[in-house]
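K.L.:
sharing a sequence plus its predicted fold:
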Amino acid sequence: MMQHTVNSLVGFTVGAIDDEIGKVEEFYFDHETWTIRYLVVKTGRWLSGRKVLISPTALKMPDWKNKVFPVNLSKGQIQNSPDVDTEQTISRQQEIELYEHYTWQHYGSRGAGFYGGAGVSEQHTNQQSSDPHLLSTDDVTGYEIHATDGNIGTVEDFIVDERTWSLSFLIVYIGNWFPGKKIILSPKRITEMKLHDSSLEIDLSTNAIKDSLGI
């Protein structure tokens, strides 16, 4: 199983079947399943730098050496895709329009969702609402990690499983205890995500973490 950090994937070139599309800028993931749902790609001059969303299901075999993500899409398909403002929260209706445009299978059509979880369904009763489970890796970077008895550090990066596109671990900077020290933390340890104050609650104590590090 090959794993990569999110930061190492930022800047990868995304290549359509007929030309280059642009560069990966960030990722959107479902924080219930901790699986990447979209690559956010900043296009070049041909689309005036417009940002587009590409599902990992559109990817072909990555060229890790040359840092290229080939996709089974044409530039025409991407140019004519629904315009999504990546600076705003993405609505379920916008996701449905993307899936219909690219003829990707809807998440909800597989029952448990494309990557697990609720997913996107054509019959969703509130299609105009935003998807509360969809977050940007850029936005979550910097979130504080709260143990059961205190703050331990901040999210610095994520580790991605290239086979499933799941975020297997968070990389947490704990410089307040040990300058320059980082740890990896499984999302399974997270008990609550507090969007209002940009923090994650975990089920470990500060002593348990220090003991595991020998601090």
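P.N.:
Structure received. Numbers count the residues shown, from 1 in each chain.

K.L.:
when you work out contacts or count neighbours from here on, use the C-alpha atoms and nothing else.
P.N.:
OK.

K.L.:
name the surrounding residues that touch the longest helix seen in the chain.
P.N.:
Using DSSP state H, we find that the single longest helix of the chain is helix 92-102. With C-alpha atoms under 8 Å, 6 or more residues apart in numbering as the test, helix 92-102 has contacts from 77, 81-82, 84, 105-106, 120-122, 126-131.

K.L.:
ok, and here's another one to check against it:
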Amino acid sequence: MFKYATDLTEYNIDATDGEMGKINDLYFDDDKWVIRYAVVDTRKWLPSKRVLLSPAGFERLNLDKKRVEVKYDKDKVRHSPEVPEDTSITPETEISLAGYYGWNRYWMGNMMWGVQDRPITDYHQISADEEKLRDEFNMQENKTKYNLRSVEEALDYRVHGNDGKLGRVVDLVISDDHWKISYIVIHLDGKPIGEHLYTIDPERIQNVDWFEGDVYVDYKVDEFKEHKSYRTKEDVLAAVVG
């Protein structure tokens, strides 16, 4: 099933013992373009704690009620490793979270979710000593190969073709099978708002200047404009699903 990233940020998170909070952002890695964490606003019951949950901890999406059911109770989340506010998420932090919750180490191996190809938590077959050694090795090996990026920050990035500007990012289409960003949706420059929406496969991205907010894709402008356009975001989803 495909969902917009901006739609998911309207979803509430349900622990096994009640409502936990609301998703207010998503983080993805800039290598495989896969959602790695949901940032949960837990201020109503757990102030002053930054809560990150991996899709590995999701049990079910309730589309009708816009809720994500997770595998943990509130006490489990309350005692999770600290993730300092207003700081980048370090490999050490990710290792602590993965160890605490039992998540797959997605950075280990070439598959989308590490040793598994889905965000599940079947990781107990590896001995503790072997896991520790592999963690330490891969933390150093992969330290500079990827960074986590905020979906909220990526919206409105400028998109450039090989010979000129194309438009701006308006949303990201996510598959909840692997939580991969399947398409980037852009609005073509100079066209009426809400019309002339186009999709881009992340595989066509050549480079991203994350500091300046520029995305460079492997298309010539005239070539890109020949692709199918959509009037609404709903039309985009219908075409993707269909």
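P.N.:
Alright, I've got the coordinates. The shown structure was predicted, so the numbers you read here are calculated from the model rather than taken from an experiment.

K.L.:
average offset of the longest helix of the first structure relative to the second structure?
P.N.:
Superposing on the second structure places helix 92-102 of the first structure at an average distance of 0.7 Å from its equivalents, by mean C-alpha distance after the TM-score superposition for the first structure.

K.L.:
looking at the contacts of helix 92-102 of the first structure, which are in helices?
P.N.:
The helices, defined by DSSP H, take in Gln77 from the contacts of helix 92-102 of the first structure.

K.L.:
widest-spaced pair of the contacts of helix 92-102 of the first structure?
P.N.:
Spanning the widest gap among these are Gln77 and Asn126, at 27.1 Å by C-alpha to C-alpha.

K.L.:
rewinding a little: report the buried members of the contacts of helix 92-102 of the first structure.
P.N.:
Buried members of the contacts of helix 92-102 of the first structure, counted by 16 or more other C-alpha atoms under 10 Å: 81-82, 84, 105-106, 120-122, 127, 130-131.

K.L.:
which one among these gets closest to Thr191 of the first structure?
P.N.:
For those, the minimum distance to Thr191 of the first structure (C-alpha to C-alpha) is 19.9 Å, reached by Asp131.

K.L.:
which stretches of the first structure form helices?
P.N.:
For the first structure, the helices defined by DSSP H cover 6-9, 75-79, 92-102, 137-140, 206-213.

K.L.:
now, of those, which is deepest in the fold?
P.N.:
Burial of the helices of the first structure is given as mean neighbour count (mean count of other C-alpha atoms under 10 Å); helix 92-102 ranks first at a mean of 18.

K.L.:
Gly213 of the second structure corresponds to which position in the first structure?
P.N.:
Under the alignment by TM-score structural alignment, Gly213 of the second structure pairs with Ser198 in the first structure.

K.L.:
coming back round to it: among the contacts of helix 92-102 of the first structure, which one sits closest to Tyr143 of the first structure?
P.N.:
Asp131 (19.8 Å).
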